[in-house]
Structure formats: structure tokens, C-alpha cells
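1. This is the structure alone, sequence omitted:
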């Protein structure tokens, strides 16, 4: 099984950085339907583009969304997350007022927490073994 890695090339860097993100609605409120998830994906694509990142995969259920983002090393994940959540919250509340009932979802749209995990490449045990096998000068 061959795994093809797509590298980002910059002036002084070559990278292959991916992050798996999960955002949950405030109080895990069931608010998403298919149309709202499609619009949320469009918003997330635009935000990623503004960070020179690429949304590789997106999906969700009634109360949360999953994203796979390929991003450059200059991007801080926390800043990307803040922008993704802030911009999407603004537009989803504005465009889906009937679904995002203010009586049920007062305050923030998203929970302040999020899940982020780096992914791709070799397992950590393989990388650790590779590093330990380097010929250290004596």
C-alpha cells in the first residue's frame, strides 16, 4: 500500500502538515441540517483560503463538524481555529436564523473547546526510531 504525500513548497520550506479539527456546538445543541452543513463547508473553505490553507475534507452531524486541513507552517492552529469558528458563527447565525433559534442558542454558536490532532506521515514510533538511529558525532 503506497501513500502519496503532497508537499507544500515555499521559498525556504517544504512541508506536509495536516490537522484534524472537531468543533462542537454550544451545549451540543442539535442545530445542523444538510443545507447548513453545506454552507458551513463553503465558509470553512473561504477561511482556509485566506490562511493559504486547504480544506481537504469536511463533514458533520447534528451537533458537530470534522475538518481535515492542509496548512502551511506559518499558520498557528489556534488563530486558524478562532477564525474558522468566528466567521462561520457569524454567517450561520445570520443566514439560518430559523435554525439557530436565539432562545435555544444564546451566546456563542460553538463551544469554546475544540479537538485538534496532527495527522499524516509515519507513526510516531517510526519517527522516534529514525531519530534515535541517527549517527551522532562523537
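-> Arrived safely. From a predicted model like this one, the values you see are computed outputs, not experimental measurements.
2. drop to CA atoms for contacts and neighbour counts, all remaining ones
-> OK.
3. how far away is residue 39 from residue 132?
-> 47 Å (Cα to Cα, to the nearest Å).
4. Okay, one more to line up with it:
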């Protein structure tokens, strides 16, 4: 499911003129490193990533997603976005790569 989520998010980023540089996920959240144009509002980017991925993941993994537990939502309405303008990209990539990915 995470592999498909990454594929969908890469497509969404490309459609918005952004680049998904790094992706990883855990049982209850995902980590993304995205390079996006300064004129693209972060809220637009996040809402599109969450909305499109939720649509496809629900459709393709119906039996694995329990809507009752998630109150009808795949993603939480919240998100964290941080700027890493001064940090070396390799450090950010290593952080994302080192997140525990579920079996």
C-alpha cells in the first residue's frame, strides 16, 4: 500500500510542478521530502496529495482500510510541514530513509 501511495503522490507532485524527492511511511503516517514551486501554496499541495491518494488507496485497498476506525477518513485532517532550506538534503533524505517501514 505504501508503494502505491508513493506512486500516486509522485504523480500528484508532477501535476503541480513539484518533485517528490524522498518518501517513506510508518504504520500511521508518511514522511515526504518535496521540492515545490514558491507560488504553490503548501495547503494546496498537501490537500491534493491527501485527497488524491485517499481516493486511489480506498478504491484499490478496500479490504485493508477500515473506515469505521478512521471515521470515514484515510488521513488525519492535520499535517506537519517544515522548511529545510538551510539543511543539507542528504541529512533530510537519511532521516526519511531511516524511518521504520512496516512489514
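-> Arrived safely, thanks for sending. None of the values given here were measured: they were computed from a predicted structure.
5. sorry, back to before: when residue 39 and residue 132 of structure 1 are compared, which one has more neighbours?
-> Neighbour count, other Cα atoms under 10 Å: between residue 39 of structure 1 and residue 132, residue 39 has more, with 16 against 10.
6. just so I have it, where are all the helices in structure 1?
-> Remark: helices assigned in structure 1 by DSSP state H are 34-50, 77-95, 124-132.
7. out of these, nearest to residue 25 of structure 1?
-> Residue 25 of structure 1 lies closest, by Cα to Cα, to one member of the helices of structure 1: helix 77-95, at 9.8 Å.
8. Buried residues of that closest one, list them for me.
-> With burial defined by 16 or more other Cα atoms under 10 Å, the residues of helix 77-95 of structure 1 counted as buried are 80-81, 83-85, 87-89, 92-93.
9. in structure 2, what residues pair with that helix?
-> Aligned by TM-score structural alignment, helix 77-95 of structure 1 corresponds to residues 42-60 of structure 2.
10. average gap between that stretch and structure 1?
-> Averaged over the aligned pairs, stretch 42-60 of structure 2 sits 0.4 Å from structure 1 after superposition, using mean Cα distance after the TM-score superposition for structure 1.
11. Distance from that stretch to the middle of the chain?
-> Taking Cα atoms, centre = their mean, to the nearest Å, one finds stretch 42-60 of structure 2 lying 8 Å from the centre of the chain it belongs to.
12. what does stretch 14-26 of structure 2 give?
-> 7 Å.
13. Trace residue 66 of structure 1 over to structure 2, please.
-> Match for residue 66 of structure 1 (TM-score structural alignment): residue 31.
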